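1. sequence unknown, structure follows:
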């Protein structure tokens, strides 16, 4: 049933949106927000005035240097600041009954995340988290073809060149969390029963903060399936690939080009060696199938879903509960590598 957002007793079909934090992700959210018809873009906020001014002049909207100043002008916000202040900003807007999309990870710790979820439920607002790979068209197609009961293992590699931009979180919270979220969503309802992990610290600022730059983790699920994950922010090639080994099929996902390929062995009949006894020769062949996926912008789809969920036009695809479940596995991995 089609619903509309209610503001001041009036039904509306647009959401007044503010974007907080104008870094790489924030500026992309800003670009997308100008293209969606059901968004009334209110303005951008950043404590660095030059960033806020740049976004404001580029897209012709108001700028703010203090997020609290925009609270009466918005219905929803997208929070793209450092993880350590996610909770403070999100809680402020939720308390004021504003819908919130927070970039991943949802918060620094599980307690903060659970507090936000509880408050969002109490205030009856939409709380989502930026697990953008859920909106990757190859991942969406993957959900349609996998057989969860046939999965033997999942393997994923998310590797990038040296990144000096992210300093407040380690590679598990920064990169591996994407794939943790995807794997948990693929493996539902099965739970993780065991976690193993190792790490390497490479960058000088990472050594100061004791933050892993390279991590290998293994998750064991209650149905016997195993997932191994590698995340690196010190590798001289950008790799984003996921592999699923099923009982009778192998599946490869390339997050970067949204490619999805399946491999399956089958028995091909070559011919009959004798007409009388009909003895038949066979040969094992490999059937390779490339599955078509669209090339839509994943961040665009994420933001559209958030806005449509507010308006009652779509079901929210990444909930606060999803985000906290991924964060819990992140913390279990971190307990292993920093023990």
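-> It's in. All values derive from a computational prediction rather than experimental measurement. Numbers count the residues shown, from 1 in each chain.
2. alpha carbons only for contacts and neighbour counts from here, please
-> Will do.
3. quick check: end-to-end length of stretch 126-139?
-> Using C-alpha to C-alpha, to the nearest Å, one end of stretch 126-139 lies 23 Å from the other.
4. could you check how far that stretch is from the centre of its chain?
-> Relative to its chain's centre, stretch 126-139 lies at 5 Å (C-alpha atoms, centre = their mean, to the nearest Å).
5. spatially central residue in this protein, please.
-> Geometric centre of the chain, nearest residue: residue 131, 1.9 Å, by C-alpha atoms, centre = their mean.
6. hold the first one in mind and look at this next one:
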């Protein structure tokens, strides 16, 4: 490959290895700089990955001739930094969520489209082998149409977890709790599988087990789609450990059951398809098991899009689908009333 993309990473927190390792090992890219408002963190990351350190992202974007930037900072800052980078002519790959509201996320999408730039959003679980198997079965017609779906997530995020951060567990900086930070991935997968527009979101949220934060640690609800599919979900982070998430799909020609690591499809004709994730040969020092191993696949695909080799798969426009749903979940949960989308109230 002749051209290597000059890339930088803004934010040197816990998620850094999932971006820095791919940026250094993939043949499409050269990691030229990292940036963090904490000088010691930026310096440590720069030394580890062999690049420059910055403490001001505007200074970084001004001085380095970048092709792309990874945005890995607190949620509320995602659209602010992403839009600025896009306005500087730099392609952006943002960690999820795009924002903590819909309007600023949509604004970033419009900015990227206006400048003809790639704006991607990390939803790496779509690249899990389990998710890919189910999506292929749906697109190929072998499972038929989805009739109904459900997802469950029971993880642990004790008060000590939130005490370590100055932004986690806050409405104004993280945007919420278990829904926007943990369940967003499983909810995105179900929304992606269904492939239609939600029209009614009826949700309840509560904080049942935390003392130091006010955001929700429990949520359940029913989401109804234009095509008639009903999706029920439950999530909470008061459990004693991180159990595997589970998604179940009832379809016209069979059933699918999947976690992030494996999937089993049972067809009505008596046949089955299964897949198990084999892990990764790449070591992400400090990475968490629940992040999976697919960041590198999405990052490589994003780089190919920036190089003009293929269309961007998970664009900002695509990510707006789950962003809109998450915002509706919170609107319904906070108000105690159903939220109707793209359809007159019935």
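-> That came through fine. This structure is a prediction, so every number in the text was calculated from the model and none was measured.
7. need the TM-score between these chains.
-> Remark: TM-score between the superposed chains equals 0.84 [TM-score structural alignment, normalised by the length of the first structure]; 304 aligned residues with a C-alpha RMSD of 1.9 Å.
8. just give me the match in the first structure for residue 220 of the second structure.
-> Taking TM-score structural alignment for the superposition, residue 220 of the second structure sits opposite residue 216 in the first structure.
9. next up, the contacts around its match.
-> 197, 198, 199, 228, 229, 230, 231 (C-alpha atoms under 8 Å, 6 or more residues apart in numbering).
10. now check the second structure for the residue matching residue 50 of the first structure.
-> Using TM-score structural alignment, the partner of residue 50 of the first structure in the second structure is residue 40.
11. mind checking which helix or strand its match is in?
-> helix 39-49 (DSSP states H and E).
12. cool, residue 130 of the second structure as well?
-> Residue 130 of the second structure belongs to helix 129-139 when assigned by DSSP H and E.
13. ditto for residue 11 of the first structure
-> strand 10-12.
14. same for that strand, what does it pack against?
-> Applying 3 or more C-alpha pairs under 8 Å, 6 or more residues apart in numbering; DSSP states H and E, we find strand 10-12 of the first structure packed against strand 5-7.
15. what residues of the strand it packs on count as buried?
-> residue 5 (16 or more other C-alpha atoms under 10 Å).
16. counting by contacts, list what it packs against.
-> strand 10-12.
17. show me what counts as buried in the strand it packs on.
-> By 16+ other C-alpha under 10 Å, strand 10-12 of the first structure has no buried positions at all.
18. corresponding residues in the second structure for the helix or strand that that strand is followed by?
-> Per DSSP H and E, the first helix or strand lying C-terminal to strand 10-12 of the first structure is strand 15-20. Aligned by TM-score structural alignment, strand 15-20 of the first structure falls on residues 5-10 of the second structure.
19. host element of the equivalent of residue 89 of the first structure over in the second structure?
-> Taking TM-score structural alignment, the alignment pairs residue 89 of the first structure with residue 81 from the second structure. Using DSSP H and E, residue 81 of the second structure sits within helix 78-87.
20. look up the closest residue to the aligned residue in the first structure for residue 154 of the second structure, ignoring the ones flanking it.
-> Structural correspondence for residue 154 of the second structure with respect to the first structure (TM-score structural alignment): residue 159. What sits nearest to residue 159 of the first structure in space, not counting adjacent residues and going by C-alpha to C-alpha, 6 or more residues apart in numbering, is residue 232, at 4.5 Å.
21. among the contacts of residue 216 of the first structure, which pair sits farthest apart?
-> Largest separation among the contacts of residue 216 of the first structure by C-alpha to C-alpha: 199 and 228, giving 13.5 Å.
22. related to what we said a few turns ago, surely the residue nearest to residue 159 of the first structure touches residue 203?
-> No - between residue 232 of the first structure and residue 203 there is no contact under C-alpha atoms under 8 Å: 11.7 Å.
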